[in-house]
Every structure is written in C-alpha cells, then in structure tokens.
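>>> Take a look and give me a structure for this.
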Amino acid sequence: MKHFQIYSSVFLSLLLLPAVSPRSTEAVPYVFEIIADNKGPINSFGQATINKSGIIAFGASKDGGGGGYFIANGGSLTEINARGTPPQINDGGTIVFNANNQSILTYTDGVTTTVADRAGIYSSLGVPSINDSGTVVFQTTLDTGGEGIFVSRDGVVTEIVNTRGQFNSFGLFADINNSGTVVFTGTLDTGEQGIFTAYNGQVSTISSRNASRVSINNEGTVAARIGDGSLFVSGSETNRFSDSFSNLIGAPALNNGNSIAFQSGSALFITDHLGNLESIVAPGDTIQNGITMVGLAGEHDYPGWLNDRGQVAFWAYLSDGSEAMIVASRVPEPSSFLLLFSGSLLFLLPSLRRRLSSSR
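Predicted coordinates for the structure are as follows:
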C-alpha cells in the first residue's frame, strides 16, 4: 500500500504538469501590473526606470500643481521632492537625475547627495547615468567654454573626454557599465558623427553613424537609435529590424542578457540575444480586469526601462479613461515548469528510496 501511495503521488504530479510545446512564433503572453494611476493625487506620468529587483523610479506631476520623483517598491510609493530629467536607477536602488539643469543628484534611502552643480565649473548639465557601484557619468558644458564628459566615483569627479582635442561636441546622454566603460555620442572636429567608448583613458570608435540615446551593458554591447530611426547594436548587423520597423521612437533599452526593448509606433517590442522578436504590448491588449491599452502615453526617450529579468516599465492611456504606470512581465514558458519539476524530483529521489527500503 505504501508503494502505491508513493508511486501515485509522483504520477499525479506528472499529470498536473502543463503540456510542453515548442516555442511559438506568435506573440508571447505578458502579464501586466498597474503600479500607479492618475485616479489619486498623481495627474500624469513621465518615463520610468526599473532595476533587476523590480524597483521602479519615475517622475510625475500632481493634481493642483507640483510633482516630483516617485519610487515604487513592493506596493509602497515613496515621493522625492525634486524634479528634472527622467531618473535612472541602479540595482542597488540608488537613483540619479538632473534637477532642472541646476544640479545632478543621487538619492538612496532618503539621503540626497549632490554629484555636480552649476555653482562650480559647469554652465549646463546633461542627463546622468549610474552603474551598480554608484559611479555616475554626465555630459556638461563648461564655464570656460567647450564641453566635457565627467565621471563621479566615491565623491571624486574626473573628466574623461573633452572638446579640446578631436571632438567638437557631445550628445546630452552618456551611459556607464559596471566595469567603468563609458559610451557616448559625439561630433568630431572633422564634422563626422559617431558612437564612442572611453575606458582607462582610451577612446574607441564603435560606429561612424549619427546616433542618439546610447546604452551599454556589462558585456560591452552598445545599443542606440541611429539617425534614420533604426536600431544599432554593436557586434551585429545594424538596421536589424529595418525590414519591419523603420520608425523606432525614443531610446532602445538594453539589459545584461543582451535583450533589447524598443518602441515602434504605439507598441513595444523586445528581442533576445539571438534576434528573436516578441511583442510586449500594443493598443487593444488587455492590461487588467478587461481594461485595455488605448496607447502609450509618451516616448521612451532614455534607456533604463528594461531590467535583467526582462520586465519592462511603461506608462499608457487605458480604456477606462485613466493614465497608468505599468510593469510588463513575461509569462514563463511551460518548459520552465518542467525544469522546475525535474529538479524537485531529483531532490526527492533519495527520500523516496529510503521510504521504499524501510517499507520492505
């Protein structure tokens, strides 16, 4: 009887497993979570950034005027009394932002720290980015003339490239990975434009294309939207999706798994490291409880809205008349359940053998 109970339990577990089928080429299902909406004190949203823990930072305006940054973490919403460019968040939960072109600030656990401000040598400040060790990179125009790209590490600010040499100007956005490699766009004294990296004093050309909104991951892969509205990815064919997408909007988001999310029209898409393309969300898709997305509420102008788990943060107009900040998470494939069960079964086998032996 004991043998029958043990075998029947294993057999029942197998029956309860979802059917495993080959990966479909159709749209992969995503589940959506509404993080915040404008049915309360928030009036409208700005672009969000999301880290691997699913913590989200975004800007928003409030009813009656005013607004600031908000951090959404596990159902709680924390407001930061500051406004400026869309924030960037690292995996430690620190956010960085340009506060109305007056200063670049970081915020961690209630503490705001000044990285740079216009009271010093800077006459204007670009959009900052931050890596997981808290190193911040930013572009600036100097009081003495010219431009530079600076890195702030442990409170020490260092210029890594400037317009006193081969460069004439820089784009407003630069990005930095965990090894300290910085990617930026610039125009040379010759008039040529391109994508460049800087590491340990060495500047390298990644592409001689006119590009904007660049990002770099920890493997050193670079993604950007190039001038004709198509996608550039270093180490692969540019215009990878030019046959299907000729109107990329805003900035592509690149994670450390080499997945890239991007906006085309009013829809969001994602590609994995093999170039397999999936639709994330489009007008008419159900978001929650029969409520559908009418359209995206803005452009994703800055990287950071895709995390290493493949989650995407976006804001949209919904069919109930509201505007909402939403996180999209990919539904696991059935094969992942099979792997989970197989691992559990291997873990339980020694116990099953002991029980069988003791029942003899």
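
>>> rest of the way, CA atoms for contacts and neighbours
Will do.

>>> top helix in this protein by residue count?
helix 334-359 (DSSP state H).

>>> Tell me which helix or strand comes right after the helix or strand harbouring residue 185.
Here residue 185, judged by DSSP states H and E, is contained in strand 182-188. Tracing the chain past strand 182-188, the next element assigned as helix or strand by DSSP H and E is strand 193-199.

>>> Report the angle between that following strand and strand 182-188.
140 degrees (axes from the mean of the first three to the mean of the last three C-alpha atoms, to 10 degrees).

>>> List the buried residues in strand 193-199.
Buried residues in strand 193-199, counted by 16 or more other C-alpha atoms under 10 Å: 193-198.

>>> Could you also give me the structure for this next sequence, so I can compare it with the first?
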Amino acid sequence: MNKITLGTAALSLCLSVSAPVFAQNYQYGIVAQTSVDTYRAFGTPTLSEFGTVAFRADQTDGTFRLLLGRPGQLKIVATAGPAETFSRFATTAPSLGKFGQRIAFTATLNAGGSAVYLWTNGSTPTLTAIADTTDASQYVSVAAPSVGRDGFVAFLGGLKSGGQGIFVGDGTETLTIADNVSAGSLFSSFSAPSLNGKDTVAFAAQLTDGTSGIYRYQGQALGTVADSTGTLATFSFSNPALSTPYFGAESLAFTARFDVGGAGVFRADVATGALTPVADSTGAYANITLPSLNSFGKPAFLATLDAGGSGIFTGADPVADKVVQTGDALLGSTVNSVSLSQDAINDFGQVAFQVSLADGRRMIVIATPVCP
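As a prediction, the model looks like this:
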C-alpha cells in the first residue's frame, strides 16, 4: 500500500403499508431478539446504506458474537470466548462501513492485551489487525475504531510512553492525526474519532488551556470546526458524527452546552465551521446526546424529555420527529429503554437501535420511514 495520505442526488425510501406497527411514519423490523436463538443481550447497532446492521450479541453460553445482516439474514463476523482468539468484544458499537462491506471493532485477546481489527467481506472474508497492545506495540490501549474507505481505520490510542492520540492505520502503516505528546501540541485529551468516506477525521478534544472543541483533519491539515471560546461551553465528550456527502460540503453533528445553560445538537460545515442548530433543551427536550448524521445532513439523536422518559428523534419537534420513545407500544409490548450508536441513520432515513421491552425481550430493530 502507498504511504497513508488522507487528504449524489438525494435518495428517499418509504414503504407503502396500510398499518405500520405504531405511529404513522415508521415501520419496525426485528433484526434479532433475546426470545429466540441463544441471545442474552445486545450492544447498540450500526447501520449501512443498504439497511444492514452490525452489532455485538452476548450468548447464553457465555460467548460473544459480532453479527452482520438484516431481518432474517444474519451472519457471524467473529466469535469471542475461551476457545477463540478473542475473549470478548468491546461494549462500544462496532464501526460499519457506509456500504456494509467493512467492520472495525475492538477485542480483548485470550493471549493478552487488546486489538483493533478490520473485517472485510467477500467470497473469503478477511480479518486484519490494525493496532494492538502487544509487547512490540507503542500502544497501551486501543479503542473506538471508525472505518473509512479503502480499509483505513481511525482509532484512539493510549501510548506506552505516556499520553494519547488519534491515529489512522490500515494494518501496514499508521498516520498520527493528533496527540498530546508532540512538541507544541495544545491538546490535553481526546474523544473517539470519526472517519468518513472522504478521508476526513473529526474528534472532540480538551486543550491545555481548559477550552474544548471539535476538530477536523482534512487535506493533510488540522483545523477547528467549533470551540468553547464563544457561546458554546463544554462540548459533550463523545465523538462527532461525520457525513459522507455525494455532492457538496461535508458536515458533522455534535452536542454542546451553552454558556447560559442548556444543551443542543448542532450540524456544522466541516470546512467553514458554519453551525446550524438542530434541536436544544429550551423546549421539550431535557438533554440531548449521541447524534448520528446521514449524507444529506439528517440527524438522529437520543434525548430525555422534560415530561419524563427518553427516545430517539430526528429534529426539534418530539412529536413530529419521533422515531421511538419509552412508553410506546412496540412489537407486542411496551418500550422500557432505547439505545443508539453514532452510526444509526442512513441515507434512506432508516434508523437502527437497541430496545428493551416491558415483557423482558431485548431487540435490535430497524425503523424504516413509511409513506404518508
């Protein structure tokens, strides 16, 4: 591989159905549930443009699986357990490539240490070690991988020499995006990175002067998207969600708190930093976290409500923009809780989430928009 250098029309999908499961704008499909097969619990899923999801499944026999597929069509990507190479998978969601052909994940190893791996689909799927914590490695920890195009994976690495950084690798070479140990570095600590299909890396970071911000690496240059020197106070320390647009400017979504109190989710132009408010806590939302963003700038996020409960929403109106929330009737029961990853919405407006129901079932579900 050459030395690492990181340097279309809107789609729509809606289903014509006479009776969606509930509400008037989504139909809900079960990908996996604990009442069947040998599943005990699930991690939050990530979603591709083709409607496939990747997620961790905890098995009743104490082993773990990474699974990929859609309702009725699941395949095993990797297995973890005492007799396997992997002892377990990270609790964070795996990173699924835009078109579902690559999955990046973190696993602890039965031989000791942990590693970031890239699984690539094909007639014979391949598994590539991107970074690890073995004796010969520079890392004491590796976590939070994000897969881009051509087998590149961004990850957060803790260094044996002290400090940490954001790195991109392909299993052969590694590029340092930012760290807190290089001479002149202003960074103190980092969130998990987000890597899109145009080789842009974004991350949240705390600076040595106490300020924080959202930063991007694009065209071999590091720049600021937004920071806490203005009306936005501390940024939530989860990774911003990047889009991969077919045309036009790249954008990202993130959450932040205001100097005057309250919080909001924002969409930002990666190149210019121009901010567009999506939703905030001045209305019906009490708190907003974990924004996800598709190529056309449509978000999905997790929010708690002033009236109580929580749910997944796509805009400022908790009624018109609701995907699902606690207390809703869903698939023969009632929603107790929901969880969301930051790769949860695709360009068709589908949203993937994990849900716990009042009858004890846990599910991986895809919500698909329904024609009005």
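
>>> TM between them?
In this superposition the chains share a TM-score of 0.77, using TM-score structural alignment, normalised by the length of the first structure; 303 aligned residues with a C-alpha RMSD of 2.6 Å.

>>> re earlier: max pairwise distance over the buried residues of strand 193-199 of the first structure: which two?
Across the buried residues of strand 193-199 of the first structure, the longest distance by C-alpha to C-alpha is 15.8 Å; it joins 193 and 198.

>>> what's near enough to touch the equivalent of residue 108 of the first structure over in the second structure?
Under the alignment (TM-score structural alignment), residue 108 of the first structure pairs with residue 120 in the second structure. Residues in contact with residue 120 of the second structure, defined by C-alpha atoms under 8 Å, 6 or more residues apart in numbering, are 101-103, 126-127.

>>> relative to helix 334-359, how tilted is the helix or strand where residue 12 of the first structure lies?
Element membership of residue 12 of the first structure [criterion: DSSP H and E] is helix 2-16. Here helix 2-16 of the first structure points in a direction 180 degrees away from that of helix 334-359 (the same axes, to 10 degrees).

>>> tell me the SS of the residue lying closest to residue 100 of the first structure once chain neighbours are set aside?
Distances taken as C-alpha to C-alpha, 6 or more residues apart in numbering place residue 84 nearest to residue 100 of the first structure, at 4.5 Å, with adjacent residues excluded. Taking DSSP: H, G, I helix; E, B strand; the rest coil as the rule, one finds residue 84 of the first structure in the coil state.

>>> quick one: residue 84 of the first structure and residue 103 touch, right?
No. The pair residue 84 of the first structure / residue 103 is not scored as a contact, 9.5 Å apart, by C-alpha atoms under 8 Å.

>>> now the strand holding residue 185 of the first structure: which residue numbers in the second structure?
Alignment of strand 182-188 of the first structure against the second structure: residues 201-207, by TM-score structural alignment.

>>> From what I see, residue 187 of the second structure and residue 206 are in contact.
Yes. Contact criterion C-alpha under 8 Å: residue 187 of the second structure and residue 206 qualify, at 6.1 Å.

>>> circling back to that earlier point, most neighbours among the contacts of residue 120 of the second structure, which one?
The most neighbours of any of the contacts of residue 120 of the second structure, using other C-alpha atoms under 10 Å, belong to residue 103, which has 28 neighbours.

>>> Alignment lookup: that one to the first structure.
Residue 103 of the second structure maps onto residue 95 in the first structure, with residues paired by TM-score structural alignment.

>>> One more: residue 311 of the second structure?
The alignment partner of residue 311 of the second structure in the first structure, by TM-score structural alignment, is residue 267.

>>> ok, which stretches of the stretch 51-200 of the first structure are helices?
Read by DSSP state H, counting those that start in this stretch, the stretch 51-200 of the first structure holds no helices at all.

>>> coming back round to it: which residue is the nearest non-sequential neighbour of the match of residue 103 of the second structure?
residue 89 (4.2 Å).

>>> can you count the residues close to the one you found?
Residue 89 of the first structure has 30 nearby residues by other C-alpha under 10 Å.

>>> Does it touch residue 50 like I think?
Yes. With contact defined as C-alpha under 8 Å, residue 89 of the first structure reaches residue 50; the gap is 6.6 Å.

>>> okay, and the common contacts of the two?
The contact sets of residue 89 of the first structure and residue 50 overlap at 56-57, 304 (C-alpha under 8 Å, 6+ apart).

>>> now the residues you listed as TSV including distance to residue 222 of the first structure?
Output for those, formatted as TSV (distance: C-alpha to C-alpha, whole Å):
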residue	distance to residue 222 of the first structure
56	23
57	23
304	13
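
>>> Name the nearest of the residues you listed relative to residue 291 of the first structure.
So of those, ranked by how close each gets to residue 291 of the first structure (C-alpha to C-alpha), first place is residue 56, at 22.3 Å.

>>> Roughly how far does the counterpart of residue 31 of the first structure in the second structure sit from residue 34 of the second structure?
Under the alignment (TM-score structural alignment), residue 31 of the first structure pairs with residue 27 of the second structure. Residue 27 of the second structure is 20 Å from residue 34 of the second structure, where distance means C-alpha to C-alpha, to the nearest Å.

>>> what's the burial count for residue 242 of the first structure?
14.

>>> a strand runs through it, doesn't it?
No. Residue 242 of the first structure is assigned coil when assessed by three-state DSSP, not a strand.

>>> That one -> the second structure?
Match for residue 242 of the first structure (TM-score structural alignment): residue 281.

>>> Its match reaches residue 264, doesn't it?
Yes. Between residue 281 of the second structure and residue 264 there is a contact under C-alpha under 8 Å: 6.1 Å.

>>> what touches both of the two?
287-288.

>>> I'd like the shared contacts of residue 89 and residue 50 of the first structure as CSV, with neighbour count and distance to residue 216 of the first structure appended.
CSV is the format used below for these (neighbours: other C-alpha atoms under 10 Å; distance: C-alpha to C-alpha, whole Å):
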residue, neighbour count, distance to residue 216 of the first structure
56, 28, 20
57, 31, 20
304, 29, 11
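
>>> just curious, which of the residues you listed is nearest to residue 349 of the first structure?
Nearest to residue 349 of the first structure among these: residue 56, at 41.3 Å, using C-alpha to C-alpha.

>>> any idea how far residue 304 of the first structure is from that closest one?
Between residue 56 of the first structure and residue 304 of the first structure the distance is 10 Å, computed by C-alpha to C-alpha.

>>> Show me whatever sits in contact with both of those two.
Residues touching both residue 56 of the first structure and residue 304 by C-alpha under 8 Å, 6+ apart: 48-50, 89.
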